[in-house]
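Engineer: I would like to see how this sequence folds:
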Amino acid sequence: MTELEAFIVEAKANCYIGRAPKNDLSCRDGSHDLSFKKADFSYLDSYFGGTDFMGQEIVWHHGIPIWGMNYFGKILHDELLDAETAGRIITTSLQNLYMQGRFLGGFSHEIEGYRYRDQTEGSYRRFTGIETISRDKLCVYQLDYHGGMIRP
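Structural biologist: Presented below is the predicted three-dimensional model:
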């Protein structure tokens, strides 16, 4: 694992999964921002919405943006899944994934009668993926994401 990959896993684990407090000032009107810094790296997860949401994660090295990811998530069946339960399932599942020292693909987790699944193609350098929650084989939540290295 590269230093960048290790930093991304640590930043993700400390922000959303670690329930980090949102930054006092938003970087964009109406955004919810979570940030993490360590050594020469800094990370920002900036998103809009709640039950249905979209956002962007960026990593800087020495102040230069070098990696990013965009995402859009949506509850597909409000009658079968609420935002609080979805958040708990995602948080617990991703915590288990990050404990493996990774943040991309090939992961499944059963919790509270739901199945969390993450599938990714590619590596941290360039990837696309989908995160889903299913109940009784019906997809009730979906998040699409993509990202990779940023070059000037």
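Engineer: can we go C-alpha only for contacts and neighbour counts from here?
Structural biologist: Noted.
Engineer: now do residue 143 against residue 125, distance only.
Structural biologist: Separation of residue 143 from residue 125 (CA to CA, to the nearest Å) stands at 20 Å.
Engineer: and those two? Which one has more around it.
Structural biologist: residue 143 (18 against 12; other CA atoms under 10 Å).
Engineer: so the more buried one is in which element?
Structural biologist: Taking DSSP states H and E as the definition, residue 143 sits inside strand 138-149.
Engineer: could you do residue 84 as well?
Structural biologist: Assigned by DSSP H and E, residue 84 falls within helix 83-99.
Engineer: could you point out which element follows that helix?
Structural biologist: The helix or strand immediately downstream of helix 83-99 is strand 107-111, counting by DSSP H and E.
Engineer: now the second one, please; I'll put the structures next to each other:
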Amino acid sequence: MFNDKLKMLRKMQHFSQDRLAEEIGVSRQAVAKWESGDIFPDITNLIALSRLFDVSIDFLVKKSEACTKREGPLEEVAIDQDELRRFLYKAKIRTYASGIEQDIDGLREYSHDYLYEDPPYHYHDSYVGNEIFSGQEVVTFEGYPVWALSYQGRVLHSDFSSKFLKEALFHVTPERPFKGPVHFQKGASVYHCQIDGDLAWVIGREEVYFNEEKVYELVFHGGLLKE
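Structural biologist: All right, here's what the predicted structure looks like:
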């Protein structure tokens, strides 16, 4: 829905309703009514929103196709791996790693979920648990699942900082958009990520150390989907 997408985009940019209203030249009350679903912006304001958030008008107004069933075998879906790699990179830095909690319904009870769309691609990250957790990232193309990554992790010590982990993950690179960089350090906290494989099939492990003691670990594997 448009109002949910608008709230998500605003929060991703750390904008208040007042700030968004100022950026596009409308009243805060107008933004509040857009986000509540009471009214819909006219074409002039839709254009302003698409330019501000760097998304298409189609993305703003069209219903998500993420849950739409596509007819035909997966082999018929033509995937440009470079394009998919760029999309994954954008999805990673605008969801969990951004540090912004998205106000959306979870995929399942008690799950934590993050969404990002740049049609025809859609990204959904969903995990359950906290100190010990498990999750999966799925990318769809025109509503059809084309890539997935499963992961399992755990916190080993109270010195672990989720804020540091998110900062490390924010430094993911477009060349390997799976988890974080090979190495990231800030003070006594150190992040490492090892991978084997590429977009088609990858396995890996990430670890966080504090004062040279391991305080967090996660394993992951995934790749392109094929029937």
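Engineer: overlay them and tell me the TM-score.
Structural biologist: Remark: TM-score between the superposed chains equals 0.87 [TM-score structural alignment, normalised by the length of structure 1]; 146 aligned residues with a CA RMSD of 1.9 Å.
Engineer: what's the counterpart of residue 84 of structure 2 in structure 1?
Structural biologist: Aligned counterpart of residue 84 of structure 2 in structure 1: residue 4 (TM-score structural alignment).
Engineer: hang on, that match in a strand?
Structural biologist: No: read with DSSP: H, G, I helix; E, B strand; the rest coil, residue 4 of structure 1 is helix and lies in no strand.
Engineer: what's residue 102 of structure 2 aligned with over in structure 1?
Structural biologist: So residue 102 of structure 2 corresponds to residue 22, using TM-score structural alignment.
Engineer: next, its match: secondary structure please.
Structural biologist: Strictly by three-state DSSP, residue 22 of structure 1 counts as coil.
Engineer: residue contacts, it?
Structural biologist: Neighbour list for residue 22 of structure 1: 32-35 [criterion: CA atoms under 8 Å, 6 or more residues apart in numbering].
Engineer: same question for residue 67 of structure 1.
Structural biologist: Counting by CA under 8 Å, 6+ apart, residue 67 of structure 1 makes contact with 58-60, 125, 147-150.
Engineer: most neighbours, which of these?
Structural biologist: residue 59 (26 neighbours).
Engineer: off-centre distance for stretch 81-88 of structure 1?
Structural biologist: The chain centroid and the centroid of stretch 81-88 of structure 1 are separated by 15 Å, computed with CA atoms, centre = their mean, to the nearest Å.
Engineer: and stretch 200-217 of structure 2, by the same measure?
Structural biologist: Per CA atoms, centre = their mean, the centroid offset for stretch 200-217 of structure 2 relative to its chain is 20 Å.
Engineer: aligned counterpart of residue 144 of structure 2 in structure 1, please.
Structural biologist: In structure 1, residue 144 of structure 2 lands on residue 64 (TM-score structural alignment).
Engineer: what about its match, neighbour count?
Structural biologist: Quick note: residue 64 of structure 1 (other CA under 10 Å) scores 13 neighbours.
Engineer: one step back: which of the contacts of residue 67 of structure 1 does structure 2 keep?
Structural biologist: By both residues aligned by TM-score structural alignment, their matches' CA atoms under 8 Å, the contacts of residue 67 of structure 1 still in contact after alignment to structure 2 are 58-60, 147-150.
Engineer: would you check how far apart the residue sitting nearest the centre point of structure 2 and residue 46 of structure 2 are?
Structural biologist: By CA atoms, centre = their mean, structure 2 has its centre lying nearest to residue 95, at 3.3 Å. Remark: distance between residue 95 of structure 2 and residue 46 of structure 2 (CA to CA) = 23 Å.
Engineer: buried residues in stretch 68-79 of structure 1?
Structural biologist: Within stretch 68-79 of structure 1, the residues that count as buried by 16 or more other CA atoms under 10 Å are 68-76.
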